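**Student:** this one's structure only:
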């Protein structure tokens, strides 16, 4: 007797095929043929398919779930939060998770979002640790998470000088640990700027950029108007209100309070970052000016339905990336902004799993593979 199933009914079978075709997404991969990533792709099963949570396929629902549900549900106890004093007297911090791992265990340095805190980054920190069993170091920027603003200076994307000092502290604490980097949203700007400025001198072995915006001078113009207004308001609440006494002497403070969207805020706040004009600020911070000097493997992930870091931001640079042997961009039809959730009842981030697999594969294979493509530095000594 022939086995019966829903698929034996033509109309039902067609509907299921259509649903599966929409639900199972094959990531699009952009990389140089013959470059480093060609040998890596077969070892990362996550790149074969992404199955977005069906009830989160709407990009707004995806963001609401990330921001209003997951961030509130996810709570972790960091092992240690170290406050650091920068060379100019400014204050940053490093929040540690998995601190008691053996000294030689690799460390993933996480660079947070535009208003990131230890709480808002808990899901990424925890899942990276769960998947890899590695140590995680979340680098907190000036003015974030209640840090005292000991010097009147703040940068939405962070300072590469501050990051260098934070990395020196991490290396001095764990000199036997290989370093990897994961930047999320605005944190990708700091990550890519650092990688481009440092070139082969970066201490990172490999890096991952989650939902980057690429060119900071143009990307804000493409943000969905609702999120642009919302984020401008959050910046006022996070960085203007708590430090009102610090900024009140600056004429630009009034203009910033009047800013209706993120693009306007970003183009006016440069005095708070310590620059005389917007041009000099962009030249010193925009990652797009230096990204072609990146020498280590960098994996980049964008969703085509991202309403914050629009996929159009990638297009002017796609051909350049295709000519770089150590970069790969991955795009998916769904995923929204920094979400990429999968699973029906308890969604988890496919992106977090992907970056963990990438880092672990690199750590396992680097001695064999990287000499072939000349993208691993073996002559850099860690600080004593």
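**Tutor:** Arrived safely. Here the structure is a predicted model, which means the values were calculated and not measured.
**Student:** CA atoms for contacts and neighbours, from now on please.
**Tutor:** Fine.
**Student:** return the set of buried residues in the helix or strand that contains residue 233.
**Tutor:** Assigned by DSSP states H and E, residue 233 belongs to helix 225-235. Residues of helix 225-235 classed as buried: 225, 228, 229, 231, 232, 233, 235 (neighbour count, 16 or more other Cα atoms under 10 Å).
**Student:** of those residues, closest to residue 150?
**Tutor:** residue 235 (18.7 Å; Cα to Cα).
**Student:** buried set for the helix or strand harbouring residue 17?
**Tutor:** Using DSSP H and E, residue 17 sits in helix 10-23. Neighbour-count burial for helix 10-23, with 16+ other Cα under 10 Å as criterion, is recorded at 22, 23.
**Student:** next up, a structure to set beside the first:
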């Protein structure tokens, strides 16, 4: 029972959690690491439920100040061409004067000279971050999570900006969706080449958590990332969407707020959408709710027959089955945007590489503590610091799971979590 803002915490993982070895030789496992990384969750008792926690995120809190330099990438994917932005966390005394008024606060473009000198042989861990729907590197929830890592001087970090977000420009008619993994994949490849000795880690929030989980499922053990954290992942988009539409507050507040954010994003890029697509932008900009936007934009742009088909395809709960690096997932059970019915308890209990940590309170990207702090930053930093500096990442013991496959060999069936379809071998 919750009392005075004290949330209960639960962990879900495989009966045989992923075996790990500390650098001092001590044997441990992923569950033990996660349990040690997650502190007690004492939240502000005045924000007594998920709605209060979620709505308080609209307060104009300043949060920890971070400065960024932006690099523009040209996409290397033939079909998903165009440009996208990546913001790199930077430190230095003159950054305040360098801020660009056309970009989010405390952000400027790299100069040509700075771009020419990017790269190093150092072995500092590097964090690749994905923000939430229509957000960016400036978001308060993101800065609360990564500021302690940057301020420690031991980490580097960059934020992959979803196309069109955070004052970035699009050069085609493509924005992004929850299966849009190609930009983070290209960024990770570039980081691997540019900083060959840096171990890479991942962190995603909300829709960015969905994208990151889908990327990890697609890559499996081939990803260069060593470990990752996903926070407030919506997991089963079709379930969350239906739950939102089924209540007054979900439909007329949350769906509308999310829809307004995408309408504003589309408005900023109306010229490009008119130039490169056949979408009726006047109709698009008159819509109110997120599911209406997804029907009017995501479906014709990506070829989905319905928004429900998009939600099912873009959901990441099945991708969780294919993750093959240590992954900590944080969700609040009272999150009104991510329904508790969408949380992947069964999938997490199947995969030893994943631990699902749920708190009974917290809302959607809330977790507000007394005094205004954000609890979620503590387990994020604790877990990443432990994995980067305490664990021997070359000694992972999968407890015999290996590249786990699903299906029934007796009947010639196999299941691919990424394709989300059962396959039957045909006798010819």
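**Tutor:** Arrived safely. What you see is a predicted model, and the numbers here were worked out from it, not measured in a lab.
**Student:** TM between them?
**Tutor:** Remark: TM-score between the superposed chains equals 0.82 [TM-score structural alignment, normalised by the length of the first structure]; 352 aligned residues with a Cα RMSD of 2.9 Å.
**Student:** gap between the helix holding residue 17 of the first structure and the chain center?
**Tutor:** Remark: helix 10-23 of the first structure is offset 35 Å from the chain centroid, using Cα atoms, centre = their mean, to the nearest Å.
**Student:** just checking, what packs against it?
**Tutor:** Using 3 or more Cα pairs under 8 Å, 6 or more residues apart in numbering; DSSP states H and E, no helix or strand is in contact with helix 10-23 of the first structure.
**Student:** skip ahead from that helix and say which helix or strand is next.
**Tutor:** strand 28-31.
**Student:** what does the next helix or strand after that next one rub up against?
**Tutor:** Sequence-wise, the next helix or strand downstream of strand 28-31 of the first structure (DSSP H and E) is helix 36-40. Helix 36-40 of the first structure is contacted from outside by 31, 32, 297, 325, 326, 327, 328, 361, 369, 370, 373, using Cα atoms under 8 Å, 6 or more residues apart in numbering.
**Student:** could you rerun that using 10 Å?
**Tutor:** 29-33, 296-299, 324-328, 358, 361-362, 365, 369-370, 372-375 (Cα atoms under 10 Å, 6 or more residues apart in numbering).
**Student:** ok, stretch 237-255 of the second structure next?
**Tutor:** Against stretch 237-255 of the second structure from outside (Cα under 10 Å, 6+ apart): 51, 54-55, 178, 207, 210, 234, 256-257, 259-260, 288-292, 307-317, 336-343.
**Student:** assess the claim that residue 216 of the second structure and residue 324 are in contact.
**Tutor:** Yes. With contact defined as Cα atoms under 10 Å, residue 216 of the second structure reaches residue 324; the gap is 7.5 Å.
**Student:** corresponding residue for residue 239 of the second structure in the first structure?
**Tutor:** Taking TM-score structural alignment for the superposition, residue 239 of the second structure sits opposite residue 218 in the first structure.
**Student:** secondary structure element for residue 133 of the second structure?
**Tutor:** Counting by DSSP H and E, residue 133 of the second structure is found in no helix or strand.
**Student:** now, of the contacts of stretch 237-255 of the second structure, which are buried?
**Tutor:** Buried, going by 16+ other Cα under 10 Å: 51, 54-55, 178, 207, 210, 234, 256-257, 259-260, 288-292, 307-308, 310-317, 336-340, 342-343, out of these.
**Student:** filter those down to the ones in strands?
**Tutor:** Judged by DSSP state E, those include no members of strands.
**Student:** among these, which are in helices?
**Tutor:** If you go by DSSP state H, these have 51, 54-55, 207, 210, 256-257, 259-260, 290-292, 307-308, 310-314 in helices.
**Student:** buried subset of the contacts of helix 36-40 of the first structure as a ChimeraX selection?
**Tutor:** To isolate the buried ones among the contacts of helix 36-40 of the first structure in ChimeraX, judged by 16+ other Cα under 10 Å, type:
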select :29,30,31,32,296,297,298,299,324,325,326,327,328,358,362,369,370,375
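**Student:** inside strands: which ones of the contacts of helix 36-40 of the first structure?
**Tutor:** Filtering these for strands - DSSP E - leaves 29, 30, 31, 298, 299, 327, 328.
**Student:** export the residues you listed to TSV and tack on distance to residue 336 of the first structure?
**Tutor:** Shown next, in TSV, are these (distance: Cα to Cα, whole Å):
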residue	distance to residue 336 of the first structure
29	17
30	19
31	22
298	21
299	18
327	22
328	19
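**Student:** closest one of these to residue 169 of the first structure?
**Tutor:** Closest to residue 169 of the first structure, out of all of these and judged by Cα to Cα, is residue 298, at 23.2 Å.
**Student:** now residue 216 of the first structure: which helix or strand?
**Tutor:** Residue 216 of the first structure belongs to no helix or strand, assigned by DSSP H and E.
**Student:** burial count for it?
**Tutor:** Using other Cα atoms under 10 Å, residue 216 of the first structure has 21 other residues around it.
**Student:** tell me who's in contact with the counterpart of residue 180 of the second structure in the first structure.
**Tutor:** Counting by TM-score structural alignment, residue 180 of the second structure lines up with residue 159 in the first structure. Residues near residue 159 of the first structure by Cα under 10 Å, 6+ apart: 141, 142, 190, 191, 193, 194, 273, 284, 285.
**Student:** closest one of those residues to residue 164 of the first structure?
**Tutor:** residue 194 (8.3 Å).
**Student:** alignment lookup: the closest one to the second structure.
**Tutor:** Aligned partner of residue 194 of the first structure by TM-score structural alignment: residue 215.
**Student:** what is the mean deviation of stretch 351-361 of the first structure from its aligned residues in the second structure?
**Tutor:** Aligned to the second structure and superposed, stretch 351-361 of the first structure gives a mean residue distance of 1.3 Å (mean Cα distance after the TM-score superposition for the first structure).
**Student:** okay, and that stretch goes to which residues in the second structure?
**Tutor:** Under the criterion TM-score structural alignment, stretch 351-361 of the first structure matches residues 376-386.
**Student:** and the closest residue to residue 223 of the second structure other than its chain neighbours, how many neighbours?
**Tutor:** The shortest distance from residue 223 of the second structure to any non-neighbouring residue, by Cα to Cα, 6 or more residues apart in numbering, is to residue 216 (6.9 Å). Neighbour count for residue 216 of the second structure, taken as other Cα under 10 Å: 29.
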